[in-house]
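>>> sequence and predicted structure are below.
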Amino acid sequence: MTLPSLPRLPKVVPRSGVSPEARRSLRQLLGDVDRALAVGFQEGEDASALARRRAEIVDRVVVHAWHASLGDGAEAALFAVGGFGRGMLFPRSDVDLLALVDGNSPALARALEHFFACLWDIGLKPGHAVRTVEQCRELAIQDASVFTSLLDARRLVGLPSLGNRLRGILDDPAIWPPRAYLAARLAERDARHARYDDTAQNLEPNLKDGPGGLRTLDAIRWLGRRLANAPDFDAMVAEGLLEPVEATRLTRAEETLRRYRYALHLEAGRAEERLLFDYQRALAARLGFEDEHAKNLGVEQFMQGYYRAATQIERSGTQLVERFEEMLDPATEPQPVGSDYVRYGSRIAPRNPHLFVRRPSSLVDIFIARLDEPGITGFTAETMRRIQHAVSQHGESLADDPQVLGAFLSLLRRGAPAVDALWRMNRHGLLAAILPAFGKVVGRMQYDLFHVYTVDEHTTRVLRTVARFADPAARREFPIACEVWPHLEKPELLLLAALFHDIAKGRGGDHSVLGEEEARAFCARLGLPEEQVELVAWLVRHHLSMSTTAQRQDITDPEVVHRFGAEVGDWEHLDHLYLLTIADIIGTSPKLWNAWKDRLLADLYTATRFALRSDLTPPADSAARVRECREKAMSVLATERVDTDDIARVWAEFPDSSFLRHRPEQIAWQTAAILRAHGATPLVEVHPFSVRGSTELFIYTPDRDGLFATVTAVLDRLRFSVMEARVLVSSTGKALDTFLLLESDSQAPASLQRAEELRARMRHALAQPAGHGPAKRGISRHLRHFQMAPRIEFVDAGERTQLALVCTDRPGLLAAVAQALAEAEVRVHDARIATFGERVEDFFQLTDRSNAPLSPDRRDILRTCLLRHIGPESPRTSVHADANA
């Protein structure tokens, strides 16, 4: 298809205005043009060419409306600004206009009002301003953003003299001189990036304003024009600011983003700049991406194209800023740094410009020198350019060069300081050259809500968290981790495990198994001793085991700890795995880490250390464990001067499982609460900050069917998340229910005020004969795109039946599950709650109302009830999810 030709416009009588008939014709014309351009895009036409053609056509329409509204003699001129000023209009972009006026006559004001109203009427949505040249000058002096907008101003029609006066503002050396302008643009960039978590690797990135977005390319051109009189990439090549290959890469990355933006505007039907989940799948299909397998979806390939383009733009933008800064502040006399490098102020460079090509290991050595030399904050711009040249020239040979690998190992042995170097090596593409497998996950996203960053971004964040364990200032946040770190004999092994733990994502199959193979091969190439190779490979293979054990199993059960300890084997493996697990959770999503998980992992870690210290002797039998818990709880109560006969009377009601599943401190707290109540029920006690950094809720009341549903409905209405539930019954028919809670919004324990509110609301609800139903709340926009059919599995567990439920998270889910359990006439005895992004994995210990395991018929009834209450809300196909914590 050829691009639409420039249209023939209705005849116009100057200053007569655009008639209603002409407006209808113009509106129809613009609609026809937009439809033709959309067809052209679907047929493979270049997005940039289509955007330029739309701008050309809108140019003619706007000028036509100007002549009709103002004629040729008006003391004014019209300028296109923004993207329109740069000669590009995407399908739903605003038409940004600046009207410069020479005077303030009422007639001119009315004519301009009619002009802009006409543009709105024909569907152009103009963003406009009306100013005098003097007003423009005043605003430009005050605000660099206003000055920047004038750089793109393009006169469409009107007095040429106003255009000359506008250029006078831009040519005035006193208005935003180069150093001030660069500082202002960098401040604006930093503020803008901070809104997007300082990374382009977000799940729903902004194509225009996010890091590495189209705004970054605009800023590069603005800086080039103001600082070097080089307004485009070709001019920057001529000025030595860019090399031809760099300009080519930037152009390709820009074309990718423009194509994505064009498709996004068509898909959204509006000027949407965010790659929201609402559009990602449809955009991938529109642009021809197809699913390769369950671990490499078409939508993931589509998003990887964006992330790689944005990374290239962000990398080039950073280097150009360095070149601009050096251009404004010429290098000082070089000072030697060892035998191979020199420093220019705070920047380091190779002494010999050919060093990186002649000795590839120096590519790594310079990052080590940057760490070791005090006061060095970066590389010279030329050095960055030479690093990229050398990486490109050496290619895959770097991965097998013994000297390069030796230098890389030397860097890793720096421990925590090496992490900053690894992050910078990734930005320069060097890390992917040394680890080709890592290059495959650069920009690799996972289409779920659990992993909020691309795999490479996640990996660097994991490494940065690991480095924090070496910082004494982090001891308050990570007390155990900071205590463990100094005892690692070879911290480089943990860094290697962090580098490789997700390196096989997107290949299909188990990424832990495939990653273990990659790690083993690379460590062998590094020349590590066999036992060190095995440790790194084991960590990669088992990097999920500690989080899954802690969140899916009952770690108060010595059998669980014993099995986990047997899997770990020794303290060295446990220490490394504990640190890697914390870093992995934090690096997956900032929202995942909370006091609950901190305490949960710490409890598993300390319990396993004790088991390993005891040479993994089998757990004591249940009678001995009950006896030990009783003795410790009695010691706690003795300090409160509680009568032993009263304690014995209460404990006579408690089943042995109370002493097996609760800590002595919990038993003591529950006992004291029951004694204070003097037999009054319902008893509701709330400990705002109890075990594992959570709020503990204890309920003591006559047991009744549906009690679990009532409790969870109240918790849902109060917006508490249940982390764990223990549902027991005393010998006198009293419920002894314990819930560990966090605030749903903040994932923090309850305040004193909230704890009191919970106590009052729960006591009131339990005093009613009928239970509360769950609150009805709509599912979030994000979750709506990740609906999956629930997976329901039943397993015989002795005298009980275990229900394993995997489904999509949503507000009120647990309350809905409890409602289904009540309808199916099933009793809950224990619950383990775990959430991974949009995916919930809950485990329940159940019986029927006769306290017998569920029969096949009862299981079928429960399955039906669950599907009715928690089935997906929309027929979207399920997506794969990975319980990587």
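Received it, and whenever you're ready, just let me know what you need.

>>> when you work out contacts or count neighbours from here on, use the C-alpha atoms and nothing else.
Will do.

>>> for stretch 588-597, buried residues please.
Using 16 or more other CA atoms under 10 Å as the test for burial, stretch 588-597 gives 588-589, 592-597.

>>> now do the end-to-end distance for that stretch.
Stretch 588-597 has its terminal residues 14 Å apart, counting by CA to CA, to the nearest Å.

>>> dropping in the other structure now:
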Amino acid sequence: MSVVLPPLPRLPTAVPRSGVSAEARQALRQLLGDVDRMLATAFRDGADASVLARRRGESVARIVAHVWTACLGDVTGAALFAVGGFGRGLLFPYSDVDLLALVQSPEPARLRALEQFFATLWDVGLKVGHAVRDPVQCRALAAQDASVFTSLLDARRLAGDAAFDAQLKTIVEDPALWPPQEYLAARLAERNARHARYDDTAYNLEPNLKDGPGGLRTLDSLRWMGQRLAHADDLADMVAEGLLDPAEQALLEQSEAVLRRYRYALHLEAGRPEERLLFDYQRALAARLGFEDEHAKNLGVEQFMQGYYRAASQVERLGMQVAERFEEMLEPPGEAVPVGRDFVRYGKRLAAVDPHLFMRRPAALVEIFIARMDQSGVAGFSADTMRRIHQATAAHGDALADDGEVLAAFLRLLRRGAPAVEALWRMNRHGLLAAILPAFGKVFGRMQYDLFHVYTVDEHTLRVLRNLARFADPAAQREFPLGCEIWAGLPVPEVLLLAGLFHDIAKGRGGDHSVLGEQDARVFCSRLGLPPGDVEQVAWLVRWHLLMSTTAQRQDITDPDVVHRFAQVVGNRERLGQLYLLTIADIIGTSPRLWNGWKDRLLADLYTSTRYALRSDVELPRDIGARVRECSEYALALLLDEGHAEADVVRVWADFPQLSFLRHRPEQIAWQTAAILRAHGALPLVAVHPLSVRGSTELFVYTPDRDGLFATVTAVLDRLRFSVMESRILSSPTGMALDTFLLLDADSQQPVSAARAEELQQRLQRALVQSAGVQPSKRGLSRHQKHFQMTPQISFHAAGDRTQLALVGTDRPGLLAAVAQVMLATGVRVHDARIATFGERVEDFFQLTDRHNAPLDAAQQDRLLHALLERIGPARD
């Protein structure tokens, strides 16, 4: 949309060296405000952000020059330069105004005039960053610091002595200052350090538009390298120098336009120089820029963020490639070494022998990535070859997805197993993966607006593939012994890699992505030429890729019925192993914070018990009596080895409910029994095992049962910052509570130290002795949590002689303790709890009765429902 901008307001006449009066300052403030309001209106009406940023740069430059004249007059021996973005003529609504004053002889009078100048700029409303130097100092600093030298590349004189232009040019063009090799190394080091501050990815949930990977700073850096290394002042000059092709230039300019538009809108929305797309602004920005919800799985804010991710990833991809081209430009070409019939190696670069190879034979697009895998020490492709890969990929377009030879080469690549993953990453960086697999291109930059998925779908998918490849690495043996063992036995690793590629490929379409992804996988794998059995295996893994994690985290995997139902869906050991590997890779690839020792053991236990259930001679769950006997016999053997008398053990077990032996491991039964024996009847008994089952800390409470016990325990756990992973609330025939909690430290998500375990034991012991209940601590929501609140979904279901409550909602500090307090206040008893947290989302299940141990009737359920919604509903401001 073309928007006609009115001319900039006229400035008052400046009287040299008279300074700026209070009335004139007010007039300049008014003028600056008028300009900013005019530009904000133009942006709202659809004006181009780059045009507006340049218009603001022009207006501020005029004001700055006006104030310079008023404070210093037509001075010789001093000049004022714009640097940074201002030097390039761009100022976003709240950008800093970066200035460099060069002075030949900084005598006191001139320094006082400069102080007056800068103070006046601040007074009229400009946020100024400034430096005052003489040319000798300027050169010395530029020689020491590449960032200072770089700032001079954009320097633009606004006022003062024109003789300084030549002096500054002398510094910038001095070949002794930052020669090309050194300058390139410095710029790449700065890039790596900057990216490390932002988790080395353009896919953060709250990305930095300016300094993050793929941000506007990346484009600035390309221009700086072009200026210093190739005398190319802009992208068009870089095309002329062969560092970019016209299509790449167009892509960079389109991406830059998106980033500038988002940055302009962000400044206006925040009302300050904010560069991060914080959750605080994302929804408002999406609305401001015209994005609307398509359906529940394609929100306007998700489309808005996808625009950012696509632009940033394009900039980052091309930025990396252009940097490689600069490196190649500065390296002497190596001796040509043939690599097969189609490729040749020059030092660390691989190239095509025939410049028309990729157009003539598209399968070579995949084959060159296979060839790179086989060449140790290769850093990349030659600049010309990279360009030809891009040109051929664009020229062939959708035809690559239907080319039989291309698909055959792609299958050969996948059959390399784990090493193929890095090749897939590189193919994605060159845009080739999306061309061969168009459905993958649809999720390029696709995000989900929550705290659970911290990467876009395409980035997540590639990370899942890398996680799968780790199972082939001997170095991962200590961390994933079972996973490495399973991977080593895979007959066809390409099946698992394809499942990883397709497991989330249908996200954002509005339906069940597992079902839609299964359909996509079946079609592609058939076209790929996989045997029918392998096609079915890939499709099954995509369809059920969430089954193992949901079963482990939401159901009681110590219940043989649960394991049996899971085993029936899985069907055989080969699928079980592949599903186990895919589940781990998926969890870690969703967010590194989601993986911990607890989930490691939980999935390993489900794998082990399911593998046993899939034996040909085990078709049904074992008899309950047999399971109880097996557990008790093993636990008794452990206790006897510790020196306990069998008669004492039998006496304690006489008051253990049968469920203890069904729901706990023998090691837990033995530890709990030993704790009771050591207490010699002293109650309440609180025992803490720092490192118990599944890499968790175990808390065991043995005391006369009473209402409010669960609420007291969870309140203490909340105050001490423990996360409850699982709880077992059991009652003995004589009315004793045998409550077990499996815990992790809330901050580290790891088992706790012996000191922390002792603190928990002492604090809880004191709390249980007190008659008054313990209240949970009061902690507010984090800034992130405030943006992802949802009304809890609460449902009730009959569960034998109990009522099951399912709670799905937003996680928040003290949630479980608050739920326990509500249940206590409404006369509800908790008999079991299953806790699962997914990012900001919780899915908790409780087995409940009233105070007479009867299921909850409709009135009690309704009372509990309303009390929970009142207590744990979305927080009010």
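Great, that's in hand. Given the structure is predicted, the values throughout are model-derived calculations rather than measurements.

>>> rewinding a little: turn the buried residues of stretch 588-597 of structure 1 into TSV, columns for secondary structure and distance to residue 648 of structure 1.
TSV is the format used below for those (DSSP: H, G, I helix; E, B strand; the rest coil; distance: CA to CA, whole Å):
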residue	secondary structure	distance to residue 648 of structure 1
588	helix	48
589	coil	47
592	coil	42
593	coil	40
594	coil	37
595	helix	34
596	helix	32
597	helix	35
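
>>> among those residues, pick out the one closest to residue 709 of structure 1, please.
Nearest to residue 709 of structure 1 among the buried residues of stretch 588-597 of structure 1: residue 596, at 23.5 Å, using CA to CA.

>>> show me where the stretch 1-150 of structure 1 has strands.
76-80, 95-101, 126-131 (DSSP state E, counting those that start in this stretch).

>>> average offset of the longest one relative to structure 2?
Once fitted to structure 2, strand 95-101 of structure 1 is off its aligned match by 0.9 Å on average (mean CA distance after the TM-score superposition for structure 1).

>>> equivalent range in structure 2 for that strand?
On structure 2, the counterpart of strand 95-101 of structure 1 by TM-score structural alignment is residues 97-103.

>>> chain center to that stretch, what's the gap?
Mean C-alpha position of stretch 97-103 of structure 2 versus that of the full chain (CA atoms, centre = their mean, to the nearest Å) differs by 39 Å.

>>> swap in stretch 188-208 of structure 1?
Centroid displacement of stretch 188-208 of structure 1 relative to its chain, using CA atoms, centre = their mean, is 11 Å.

>>> what residues does it touch?
For stretch 188-208 of structure 1, contacts defined as CA atoms under 8 Å, 6 or more residues apart in numbering pick out 209-215, 257, 261, 273-277, 307, 310-311, 443, 445, 449, 452-454, 457.

>>> in ChimeraX, how would I select the buried members of those?
Buried members of the contacts of stretch 188-208 of structure 1 can be picked out in ChimeraX with the line below, counting by 16+ other CA under 10 Å:
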select :209,210,211,212,213,214,215,257,261,273,274,275,276,277,307,310,311,443,445,449,452,453,454,457
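
>>> tell me if I'm right that residue 286 of structure 2 and residue 301 touch.
Yes. Residue 286 of structure 2 lies in contact with residue 301 (CA atoms under 8 Å); the separation is 5.2 Å.

>>> any common contacting residues for the two?
Common contact partners of residue 286 of structure 2 and residue 301 (CA under 8 Å, 6+ apart): residue 292.

>>> ok, these two, which is more surrounded?
Under the criterion of other CA atoms under 10 Å, the comparison of residue 286 of structure 2 against residue 301 puts residue 301 first, with 24 against 21.

>>> could I get the buried residues of stretch 588-597 of structure 1 as JSON lines with distance to residue 779 of structure 1?
Formatted as JSON lines, these follow (distance: CA to CA, whole Å):
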{"residue": "588", "distance to residue 779 of structure 1": "23"}
{"residue": "589", "distance to residue 779 of structure 1": "21"}
{"residue": "592", "distance to residue 779 of structure 1": "20"}
{"residue": "593", "distance to residue 779 of structure 1": "23"}
{"residue": "594", "distance to residue 779 of structure 1": "24"}
{"residue": "595", "distance to residue 779 of structure 1": "26"}
{"residue": "596", "distance to residue 779 of structure 1": "25"}
{"residue": "597", "distance to residue 779 of structure 1": "25"}
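
>>> and of those residues, the nearest to residue 635 of structure 1?
For the buried residues of stretch 588-597 of structure 1, the minimum distance to residue 635 of structure 1 (CA to CA) is 26.6 Å, reached by residue 596.

>>> the equivalent of residue 61 of structure 2 over in structure 1: what's it in contact with?
Following TM-score structural alignment, the counterpart assigned to residue 61 of structure 2 within structure 1 is residue 59. The contact partners of residue 59 of structure 1, by CA under 8 Å, 6+ apart, come to residue 156.

>>> buried ones in stretch 662-679 of structure 1?
Residues of stretch 662-679 of structure 1 classed as buried: 662-675 (neighbour count, 16+ other CA under 10 Å).
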